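K.L.:
Quick check, what structure comes out for this input:
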Amino acid sequence: MTFVYKRLLFISLLAMTACLVACSPSKDNAASGNNKNAIVKIDGSSTVFPITEAVSEEFQIETKTHVTVGISGTGGGFKKFCRGETDVQNASRPILEKEMAACKAAGIEFIELPIAFDALTVVVNPKNDFIKSITVAELKKMWAPEAQQTITTWQQVNPAWPDTALKLFGAGSDSGTFDYFTEAIVGKAKSSRGDFTASEDDNVLVQGVINDKGGLGYFGYAYYEENQDKIKAVPIALDEKSAAVLPSKQSVMDGTYQPLSRPLFIYVSAKSAKEKPEVKAFVDAYLRDATALIEEVKFIPLPEKDMQAVQAHWAALKTGTGFGGKPEVGIKIEDLLKRIQ
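P.N.:
Below you'll find the predicted structure:
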């Protein structure tokens, strides 16, 4: 069963039951603290969801602890997290100033844990035979707010391209993917035209591009890999003089895939980590098993020495963020890890 299929199945169950229900906790389970009501509550990014879902499945089998995983998007998840409604927050971008303020007002301290890297992938319909690469400026011309109901054909973006209708597919406004893409391409988070097909479900975006010859969309690298026989990734160039680079594990690791390479995170409530043994056990398992599971669901794991640094950060329960609440794009792996040490 592919992870995309599993994710769709989970969404269906979520709509009916509002949670993923596991077996009742065992009385003699140390992770649950012998508490029949032990539960780990998680919400947030749909991008990070496949990783966390894979970890939670293994954890529930091993410990019989009840885990729920929601997909409200990074922004929607932080609203719940900063109200103290969840223990763990999936995030496809760092926490923002307004979210930090909300957490502070509610007395919520958090531990920021980078767990993987992703390459936001720009894709087109496979029947598109004219686009060989695209620049950041051309993407901005497509996606900037002023393009709404104005830039409607490919030729308007680049005169060398045909007068074919341009159909855009992208992340919903509560998504960290939307925040990151607009910051990286347009220059300001959430600054985007509104006349495009938006969805928190990446599979909807994949299907949109597959079914429209003039389609262009963006989503995480894992969804491209899962559907690369049906869609085509577009190499990205920083400007007209720069070489265009395809997303890949290598181009993310060496820092050449810019500006759409990004870190993925989980945030853990410090209170939950200290007071709920099941949460501590879940995050221990997450960081222990993450590398293999991240590769399984087609994301890019941190190098072993860097994951060890994250594990040490978690063991010390160090609170706060290495980003200061500011949107940031193009950060490299080695620079990211320096911030949590």
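K.L.:
hey, let's count contacts and neighbours off CA atoms from now on
P.N.:
Fine.
K.L.:
from the middle of its chain, how far away would the lengthiest helix in the chain be?
P.N.:
Taking DSSP state H as the criterion, the chain has its longest helix at helix 277-296. Chain-centre distance of helix 277-296: 17 Å, with Cα atoms, centre = their mean, to the nearest Å.
K.L.:
Same check on stretch 47-60?
P.N.:
With Cα atoms, centre = their mean, you get 13 Å for stretch 47-60.
K.L.:
And stretch 248-263, by the same measure?
P.N.:
15 Å.
K.L.:
So what touches that stretch?
P.N.:
With Cα atoms under 8 Å, 6 or more residues apart in numbering as the test, stretch 248-263 has contacts from 92-93, 114-121, 181, 184-185, 236-238, 245-247, 300, 329-333.
K.L.:
now stretch 280-290
P.N.:
So stretch 280-290 is contacted by 31, 40, 51-52, 55-56, 59, 115, 272-274, 301, 307, 311 (Cα under 8 Å, 6+ apart).
K.L.:
distance of the closest residue in space to I39 that isn't next to it in sequence from C19?
P.N.:
In space, I39 comes closest to H66 once its chain neighbours are excluded; the distance is 4.8 Å by Cα to Cα, 6 or more residues apart in numbering. Using Cα to Cα, to the nearest Å, H66 is found at 10 Å from C19.
K.L.:
For the comparison step, fold the sequence that follows:
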Amino acid sequence: MKHTLSTTLVLSSLLTVSHTANARDLVKIDGSSTVFPITEAMAEEFQIAEKGKTMVTVGISGTGGGFKKFCRGETDISNASRPIKDSERKLCEENGVEFIELPAALDALTVVINPKNDWVKQLNVEDLKKAWEPAAQGKITSWKQMNPDFPDRPLKLFGPGTDSGTYDYFLEAVVEGKSSRGDFTATEDDNIIVQGVANDVDALGFFGLAYFEENKDKLKAAPISWKGGAAVEPSVENAKNATYQPLSRPIFIYVSKKSADEKKHVERFVEFYMDEKEASKLVSEVGYVPLPEKAYKLAQENFKNRSTGSVFHGAEVGVGIEELLARTPK
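P.N.:
So this is what the prediction gives:
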């Protein structure tokens, strides 16, 4: 079955209705809107394979919101578009929640502009930092202020809300900090960013590659230049070959070890999710980049061995997925 963001959003509303099945037949997932399309496609196909034995519900409360529920033991799996933070690890530890960190796919965080914008041929990371850093609030209000080569037109910014892992990753990659200006249109619904940029020639926004691919008839992606290098367009290939930097990133699911150990249907779902053949097909269908073959094998081993903890050492940008998976989680 062909999966798109529009179909998965509809399926989510259908699949999250009340269900009378015994709790042991239920897989509860929440978190990132970026990872949602992948997990929802997986959920649909898994439910078909299970012939109705298992129900999978997938909510969208943002990466941060999802971790709050997960670390309180309210969900089995948390979708995340960034690695778990130290504060979230602490919350999990306080509640006795051990987790297994697994990559779901690769993403190319995409900076989008209106198709009628005829002055942006590329954007430098320095341009983006100047527009989004905290010091820009109330001061950098025009395109010309962001880059003197651009016209003196109002700059209208759209982005994910502060609970979003995409927001967090963008800050680390571009602003190199923990916060941004606050005077932008923030939302946990990526479709609002699509509408905002599509309807305003002066707008700029960012989100995951899949939402751009789904709406490329309404938006234009800006090629990105980093550290003085040539500008590179966001694409599946450029995410896979790591030339689209610093905005290529892995996205994740976090699995409760207790759920995986005690609920066989959760274990089966995660094994289904990490199956290279099934995952590559579904990840591609919803517009993301499948993991390299070696990465799927390493992830399968980590899950089988119940390797708990995270391989990340604070905020890291531009690290290859195979290098990450080869690390020992802590």
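K.L.:
Got a TM-score for the two of them?
P.N.:
Remark: TM-score between the superposed chains equals 0.94 [TM-score structural alignment, normalised by the length of structure 2]; 324 aligned residues with a Cα RMSD of 1.8 Å.
K.L.:
circling back to that earlier point, list the buried residues in the longest helix of structure 1.
P.N.:
Neighbour-count burial for helix 277-296 of structure 1 flags 277-283, 286-287, 290-291, 293-294, 296 (criterion: 16 or more other Cα atoms under 10 Å).
K.L.:
In a helix, N90 of structure 1, correct?
P.N.:
No: per DSSP: H, G, I helix; E, B strand; the rest coil, N90 of structure 1 lies outside any helix segment and is strand.
K.L.:
Could you pull up the residues touching it?
P.N.:
Counting by Cα under 8 Å, 6+ apart, N90 of structure 1 makes contact with 42-45, 48-49, 52, 74, 77, 265-267.
K.L.:
Start and end of stretch 181-197 of structure 1, how far apart?
P.N.:
For stretch 181-197 of structure 1, the first-to-last residue distance is 15 Å (Cα to Cα).
K.L.:
Give me the contacts around that stretch.
P.N.:
Contact with stretch 181-197 of structure 1 is made by 120, 136-137, 139-140, 143-149, 167-170, 173, 178-180, 205, 259-260, 327-329, as judged by Cα under 8 Å, 6+ apart.
K.L.:
Show me which residues of it are buried.
P.N.:
By neighbour count on 16+ other Cα under 10 Å, the buried set for stretch 181-197 of structure 1 is 181-186, 189-193, 196.
K.L.:
Save those as a markdown table, and put in secondary structure and distance to N125 of structure 1 too.
P.N.:
Below are the buried residues of stretch 181-197 of structure 1 laid out as a markdown table (DSSP: H, G, I helix; E, B strand; the rest coil; distance: Cα to Cα, whole Å):
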| residue | secondary structure | distance to N125 of structure 1 |
| --- | --- | --- |
| F181 | helix | 20 |
| T182 | helix | 22 |
| E183 | helix | 25 |
| A184 | helix | 23 |
| I185 | helix | 21 |
| V186 | coil | 23 |
| A189 | coil | 26 |
| K190 | coil | 25 |
| S191 | coil | 25 |
| S192 | coil | 22 |
| R193 | coil | 21 |
| F196 | coil | 16 |
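K.L.:
Among the residues you listed, find me the one that's closest to G220 of structure 1.
P.N.:
For the buried residues of stretch 181-197 of structure 1, the closest approach to G220 of structure 1 (Cα to Cα) belongs to F181, at 10.6 Å.
K.L.:
Can you show me the helices along the stretch 101-250 of structure 2?
P.N.:
Residue ranges of the helices in the stretch 101-250 of structure 2, as given by DSSP state H, counting those that start in this stretch, are 125-132, 143-146, 165-170, 190-198, 209-214, 236-240.
K.L.:
Many thanks, we can stop here.
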